[in-house]
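Student: Predicted model and sequence follow; I will ask about them next.
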Amino acid sequence: MTHSIVVLAGETLWLLAGKAIYWPSRKMLLVADIHFGKATAFRSLGVPVPHGTTNENLQALEQLIATFACEEIVFLGDFLHARAARAPATLAAMQAWRARHPALRLTLVRGNHDLHAGDPPASLGIAMVDEPHRVGPFALCHHPDLETDAYVLAGHVHPVFHLRAARETLRLPCFLLGPRRAMLPSFGAFTGGHAIKPLPDELVYVTADAAIFRVPGQGPDTVECLVPSIKNQ
């Protein structure tokens, strides 16, 4: 299964195996914590880390755009990892990708890394907003614990779940859905993860390769949102 369909705050969303959310009625992709240039930033500090993560991130975006009818991508914070991420090769790859999709709207909800790295170059044509960014019934945020009367879609935590079977354990990226918020997994290819412990009223969907599935026996049958459905604006 390449996606799981959920209804949050009255809206149908697709949780994608590609670690993003697709909002079909808006033709919008939601992506959290892509951290462009993180490997570059580490190498600038003398840490030997893999090359090619920028192209891997861009190829992952390319695949999603080719699969789903998409008019806008909203990045839920941490677009650039640090100021050192602005290496010429990194920016050139991003600019080439942008040139292939000139009509695609891009919006960045500033996260904590964006505050240090600075806004992306204006040539990338990204609209910059602060959290909470209200779209329909949702508050599009970076930080999941932001106080708001809307249902929060956020990143920041890089959630992963330890899936256990007998003596085997898998550590998988996951979506965490609760009554007031949903957290997306980190989209970036070199970002790590934080193991989460779901509450009784939270659902967990893990991703593995091209598949996504709900963790059995975890949480209620459905998430009952504690925020009202708001008419799309």
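Tutor: The structure has been received and is ready for your questions. Residues are numbered from 1 along each chain as shown.
Student: okay, CA-based contacts and neighbour counts for the rest of this
Tutor: Will do.
Student: Could you give the number of residues near the residue lying closest to Leu64 once chain neighbours are set aside?
Tutor: Ranked by Cα to Cα, 6 or more residues apart in numbering and with sequence neighbours excluded, the top spatial neighbour of Leu64 is Gly18, at 7.4 Å. Residues contacting Gly18 under the criterion other Cα atoms under 10 Å number 21.
Student: Put this next to the first one:
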Amino acid sequence: MNDYPSFDAAGATLTMLPERALLWRERAMLVLADVHFGKAAAFRAGGIPVPHGTTRDNLELIDVLVQRHAARHVVFLGDFLHARAGRAAATLQALAQWRSRNAGLSLTLVRGNHDRHAGDPPAELAMHLVDEPWRVGPLAFCHHPQTVAGAFAIVGHLHPVYRLAAAGDTLRLPCFVVDGSWAMLPAFGAFTGGYRVQAEPGQRIFLAADDCVLPLPG
């Protein structure tokens, strides 16, 4: 297994994966932020032509990560469904079929801002639905960036990316941002865009590349 970088979160060791996910190996827990299932369908419903297959691609990647890391619990840090317009029959059917193949997997959704508008996932997905902050051991799982008294916060929402520039070329990569009391995940969804970030004092940035996670020097 690749030796991906980890960080200490109030005593919990969390590993950053290049697939833009976080692994809490001790709890066999996989943490994903901002999947935005149905976003492409919502755009198509609004008359904007965008590619098909993003839901399938995201679900297949979750399958790979669950199997590779022997995860028993997947936590979604908000924005599971993108919008009510994205609750297309094909999207919901793909989710239901995926769930039937993973009936033994525990799923938790920490509701985010898009979840309030899109509505809770269908009951047949058998997800544990919670509001932020959701505390497990020393961690507090949240959608919105925040600090939580007495806990290390794991957050999403901003879809952080970092801009690299060299010799006139530029590249934007999704990234993890780790602070002293919280860590922010990049968006897991394949069709989500990103918000450019810079490291503030005391923060570390880790770039999620194709097959590795690279600490930003400095």
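Tutor: Looks like it arrived, so ask away. The structure displayed is predicted, hence computed values, not measured ones.
Student: Tell me how the two chains score on TM-score.
Tutor: Once the chains are laid over each other, their TM-score by TM-score structural alignment, normalised by the length of structure 2 reads 0.96; 217 aligned residues with a Cα RMSD of 1.2 Å.
Student: Next, find the distance separating the residue nearest to Leu64 of structure 1 from Val74 of structure 1.
Tutor: 15 Å (Cα to Cα, to the nearest Å).
Student: ok, now Arg86 of structure 1?
Tutor: Per Cα to Cα, Arg86 of structure 1 is found 21 Å from Val74 of structure 1.
Student: residue nearest the centroid of structure 1?
Tutor: The residue lying closest to the centre of structure 1 (Cα atoms, centre = their mean) is Ala32, at 2.3 Å.
Student: OK, contacts around the residue nearest to it when sequence neighbours are not counted?
Tutor: Nearest non-adjacent residue to Ala32 of structure 1, counting by Cα to Cα, 6+ apart: Leu76, 4.5 Å away. Going by Cα atoms under 8 Å, 6 or more residues apart in numbering, Leu76 of structure 1 touches 30-33, 108-111, 140-142, 154-155.
Student: how close does Leu76 of structure 1 get to Gly125 of structure 1?
Tutor: 16 Å.
Student: next SSE after the lengthiest strand in structure 1?
Tutor: Ranked by residue count, the top strand of structure 1 under DSSP state E comes out as strand 168-177. If you walk from strand 168-177 of structure 1 toward the C-terminus, the next helix or strand you reach (DSSP states H and E) is strand 181-183.
Student: for the next helix-or-strand element following that next one, packing partners?
Tutor: Proceeding N to C from strand 181-183 of structure 1, the next assigned helix or strand is strand 194-195, under DSSP H and E. With contacts taken as 3 or more Cα pairs under 8 Å, 6 or more residues apart in numbering; DSSP states H and E, strand 194-195 of structure 1 sits against strand 159-165.
Student: What are the buried residues along the strand it packs on?
Tutor: Across strand 159-165 of structure 1, burial judged by 16 or more other Cα atoms under 10 Å covers Pro159, Val160, Phe161, His162.
Student: Contact partners for the third one?
Tutor: For Phe161 of structure 1, the contacting residues are Leu170, Arg171, Leu172, Pro173, Cys174, Ala195, Ile196, Lys197, Val206, by Cα under 8 Å, 6+ apart.
Student: Kindly indicate the member of these with the most neighbours.
Tutor: Within these, most neighbours by other Cα under 10 Å means Cys174, with 31 neighbours.
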